[in-house]
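> Dropping the sequence and predicted coords here.
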Amino acid sequence: MHVSVENTGGLERKLTIQVPGDEIQQKVDGRLKELSKQVRIKGFRPGRVPMSVVRQRYGKQAKQEIVSEAIQNSLQQAIADEKLRPAAMPRLDAPPRDLDNGDLEFDAVIEVYPEIDTIDTDSLEIEKLEADVEDGDVDEMLKTLREQRRSWEEVERAAKEDDQVVIEFAAEGEEGRVPEEGTTRMAIVIGGSGFEEMEKLVTGLKAGDEKKKKLAFPEGFREAALAGTKAKAEIAVVKVAEPQIPEVDEAFIESFGIEDGTLDGLKAEIRGNLERELKQARVAVLKNGLVDALLATVPELEVPQAVVRDEAAGMAAQILSSQGQEPDQALVQQLAGQFMEPAEKRVRAGLMMGELAQQNGIRVDAAKVREAIETVASTYEQPAEVVQLYYSNERLMQQVESSVLEEQVVDWVLEHAKVTPKKTSFQEVIAAATNSGE
């Protein structure tokens, strides 16, 4: 077997592989010999079919099978011999060729992972946010909980700030009408929907009013065909309702599982939840700062675009699932382009983390993996069954191990980097975590 490797640009490599023709013919003959013992052809006794008859009837099929196997096997061998690290499945852009000397030749194109030099973590400078949960944070969350439990009372007046406006809706966009027929019902809370142009449109309207206007739909709009586009909207107001905020009474408190039914008990529960949220947010911000610092050490690091595309598709599918939509392939691919930039950052970060683990001999800690699984399992009614499920599912285990190893790398880097503490507030830490995309 002869192999040549051409760098066609970036991380793409073109492999030209030649497989000796006599090797292929030998395997074809062996395959036909096996068939001659198995096939049943009228006029011949089993196992006595002449090779010439077997070759005439099955020769083409046997050669196709052997050539296919030869391509797969020789490609794997070539990748190993050339010490390439494929980032995605190789592709064959053209059929294999029969050379004049009888050899088989084919081209395969692959993307490889980049080579990363030793990463200097001692020079990294990272900011570490520090904050506490204050009484004001607890009171603000209590207010939020009351608003989440609000009910709506229909009113016969024009819509204003904080009202809920239920509308029948349709829009004509670049890809046609949404929905194709009729209308779809949706509720808009003025000042809280995240769709400011629609909020402005319904403000001042009352039940029975209709309006048409071209709107810029937000990226996260529930109708994917309209998300991030401009379209002419037609709305009809069904009803206007104002919020009814519940009092903090015994029934309200007990609805959160507070056994003693006291406000102090509810506030203690809220504080505990906020402290856990704060801890997670601080870790998220710290990790994001660490990743940014790491990426800055290798600003020109190339990443395999096939991996970036897969990551972007995964992010799009996750968004669709969180919105209650079925993430079918066409819709995922349509939205994936919006996530290419954050996907590339994730892939770059993952490569850096993996390289740090490799360069510094960091291995995944089985005890920490167990702890992570048990933490997840503790949120279910049958934690033991969930633990068993994880350990019996290779894909789930790989996800947990990857996450744990990343945490170990983060801890290792923080031990070596220059970390500067910065005192701030609970709200600022949460906002920083949200902005970091964690």
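Sure thing, it's come through.
> going forward, measure contacts between C-alpha atoms and count neighbours the same way
Noted.
> Any buried residues in stretch 110-128, and which?
Ile110, Glu111, Val112, Tyr113, Pro114, Thr121, Leu124, Glu125, Ile126, Lys128 (16 or more other Cα atoms under 10 Å).
> these two touch, right, the second one and Glu12?
Yes: because the distance of 4.5 Å satisfies Cα atoms under 8 Å, Glu111 is recorded as touching Glu12.
> can you count the residues close to Thr420?
10 (other Cα atoms under 10 Å).
> The host helix or strand of it packs against which elements?
Secondary structure assignment for Thr420, by DSSP states H and E: strand 418-423. Under the contact criterion of 3 or more Cα pairs under 8 Å, 6 or more residues apart in numbering; DSSP states H and E, strand 418-423 touches strand 125-130.
> For the strand it packs on, what is the distance to the chain centroid?
Put simply, strand 125-130 sits 27 Å off its chain's centre (Cα atoms, centre = their mean, to the nearest Å).
> Report all helices and strands that that strand contacts.
By 3+ Cα pairs under 8 Å, 6+ apart, strand 125-130 packs against helix 263-297, strand 418-423.
> try it again with 10 Å
On a contact count with 3 or more Cα pairs under 10 Å, 6 or more residues apart in numbering; DSSP states H and E, strand 125-130 meets helix 263-297, helix 394-416, strand 418-423, helix 426-435.
> Got another one to weigh against that:
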Amino acid sequence: MQVRIEDVSPVEKKMFVEIPWETVSQRLGNAYKELGKGVALKGFRKGKVPRPVLEQVYGQRVNAEVAYELVRESFFRANQEHQLAAVAEPRVEEAAAIKKGQPFTFAAIIEVRGEVAPQDYKGLAIEKRKLAIPETAVDEALAALRREHTELRPIEGRDVTAAGDIVGLSVSGTIGEHQINQPQFAVDLDDEEREPLPGMRQALLGIPLDSKDQKLELQIPEDYKDESIRGRKAELTFTVLEVRAKEVPALDDEFAKDTGKADTLDGLRAALRKDLEERESETIDREAREGVLRELVKKNQIPIAASLVERAVEMQYQRLRQMLGMKPDRKDPTAGLTDDLREKMRPQGADEVRGQLLLEAIADKETIAVTDQELNKHVDETAKARNIAPAKLRAEWQRDGRIDNVTYSLRQDKVLKYLVEQATVTEVETLSQPGTPLPGVSEGVSEGEAHEGHVHGPDCNH
């Protein structure tokens, strides 16, 4: 086989291939031999059809199949021998028909990773928020903890609802043109944020505990958050199913002890502040990594293969569907991804790929690697979060071929931390511009992202 490679662009090469007739003839012979085993034609016993007859009936199909296999094999061989670093299957542009006694020739465009030489990646200017937890945040955390420890008691000594009650209802009726039929749901008469409809909490205050088939009319404001029912009139019929009174614990030392976090109320506030500071520190560190990655990509607008961008766009779209609570379409994961939406998502997809390639190159240049101890620690932490044995999780990842991808993503995150350490950092109260999260890199590693953490190519095993 003769192969000639020409550069088309920094991320494209053209491959010219000539395969001698001897090789083509052997492949054709094997194909007809395999075909003949299962073919039964009129006048011939199964497996006894002469090759000339097979060529006459199936020649066009066999030639196409052999040509396809020769192209694929030639591509993978050339990719390895010439170290092309291809990132997608070849795009055949010129292919001669298979003719007896003549070599088979074809030309194909191959998208490649291209040379990645990161520039100016040390001393990147980034902002980092100061760690500041206001007392109001501690108050909110304390209030949330009280809600967790709130008990619901049967109503005693009264026959109407009151503030602090949880009212279970069945509701039917209409809101404008929308039909409503909720056989069972609860309304917290104290919780304004989760009020099902504006004015509903007030309407349910002071009603008999055994209310049945009661009418309720509400006018939805024109500026209501749900656009679909703005300005509509709600005409409902409800029945009270159950009412419970909330017993909220007092804010005292006994409550602190009940939480198991501290022995005194002051100690509980201190413990909650520490938790908030730890979470906020993690957020600030993540923002710094996102910021340094944004600046790195901004300074290194390297050319990238179109197929990598399209793949990144499709992954972004699938993540977007998951964020919106949409079920994945297994038959067509990109269902609904219109051309206009693709076009809008391409710039971010391109920068996502650039970020991954640049981080890989920096890791190689700075000899940054993931140690066995670091990988083991990640396995242990993930196993603990999933409440399974670390050995079982590792075996699962090895069985599914995820270990290498998890290691890759850990390495990417390690490079980001290195870049933050090397950056010129300005502490600020508020970031002037947010970083762009790049899943599989700046968000750390999660099991669901294991296959997203690197730039895929034809040699991937998934």
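On my side now, so go ahead. Model, not experiment: these values are computed from the prediction.
> can you put the helices and strands packed on strand 125-130 of the first structure in TSV and add distance to Gly314 of the first structure?
TSV is the format used below for these (distance: least, Cα to Cα, whole Å):
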stretch	distance to Gly314 of the first structure
helix 263-297	20
helix 394-416	14
strand 418-423	33
helix 426-435	20
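> Lys206 of the first structure is nearest to which of these?
Nearest to Lys206 of the first structure among these is helix 426-435 (35.6 Å), distances taken as Cα to Cα.
> Please name the residues that touch Val248 of the first structure.
Leu142, Lys143, Leu145, Arg146, Thr262, Leu263, Leu266 (Cα atoms under 10 Å, 6 or more residues apart in numbering).
> I'd like to know which of the residues you listed is nearest to Phe426 of the first structure.
Leu142 (15.0 Å).
> Show me what whatever helix or strand that closest one lives in is in contact with.
Assigned by DSSP H and E, Leu142 of the first structure belongs to helix 135-148. Here helix 135-148 of the first structure makes contact (Cα under 10 Å, 6+ apart) with 150, 243-248, 252, 256, 266-274, 425-427.
> go again using 8 Å as the cut-off
Outside helix 135-148 of the first structure, the residues that touch it by Cα atoms under 8 Å, 6 or more residues apart in numbering are Ile245, Pro246, Glu247, Val248, Lys267, Ile270, Arg271, Leu274, Phe426, Gln427.
> Could you tell me whether the fourth one really is in a strand?
Right, Val248 of the first structure. No: counting by DSSP: H, G, I helix; E, B strand; the rest coil, Val248 of the first structure falls outside a strand, being coil.
> before we move on, the earlier item: from the chain's centroid, how far away is the strand holding Thr420 of the first structure?
31 Å.
> ok, Leu266 of the first structure - contacts?
So Leu266 of the first structure contacts Ile253, Phe256, Ile258 (Cα under 8 Å, 6+ apart).
> if we can go back for a sec, between helix 426-435 and the helix holding Leu142 of the first structure, find me the angle.
60 degrees (axes from the mean of the first three to the mean of the last three Cα atoms, to 10 degrees).
> dump the residue contacts of Ala233 of the first structure.
So Ala233 of the first structure contacts Phe169, Ala170, Ala171, Glu172, Lys212, Lys213, Lys214, Leu215 (Cα under 8 Å, 6+ apart).
> isn't Ile220 of the second structure right next to Ala234, touching?
Yes: at 7.3 Å, Ile220 of the second structure and Ala234 qualify as touching, with contact defined as Cα under 8 Å.
> Strands along the first structure, start to end?
Under the criterion DSSP state E, strands of the first structure are mapped to 2-9, 12-19, 97-98, 104-111, 125-130, 151-155, 164-173, 176-178, 184-189, 210-216, 230-244, 418-423.
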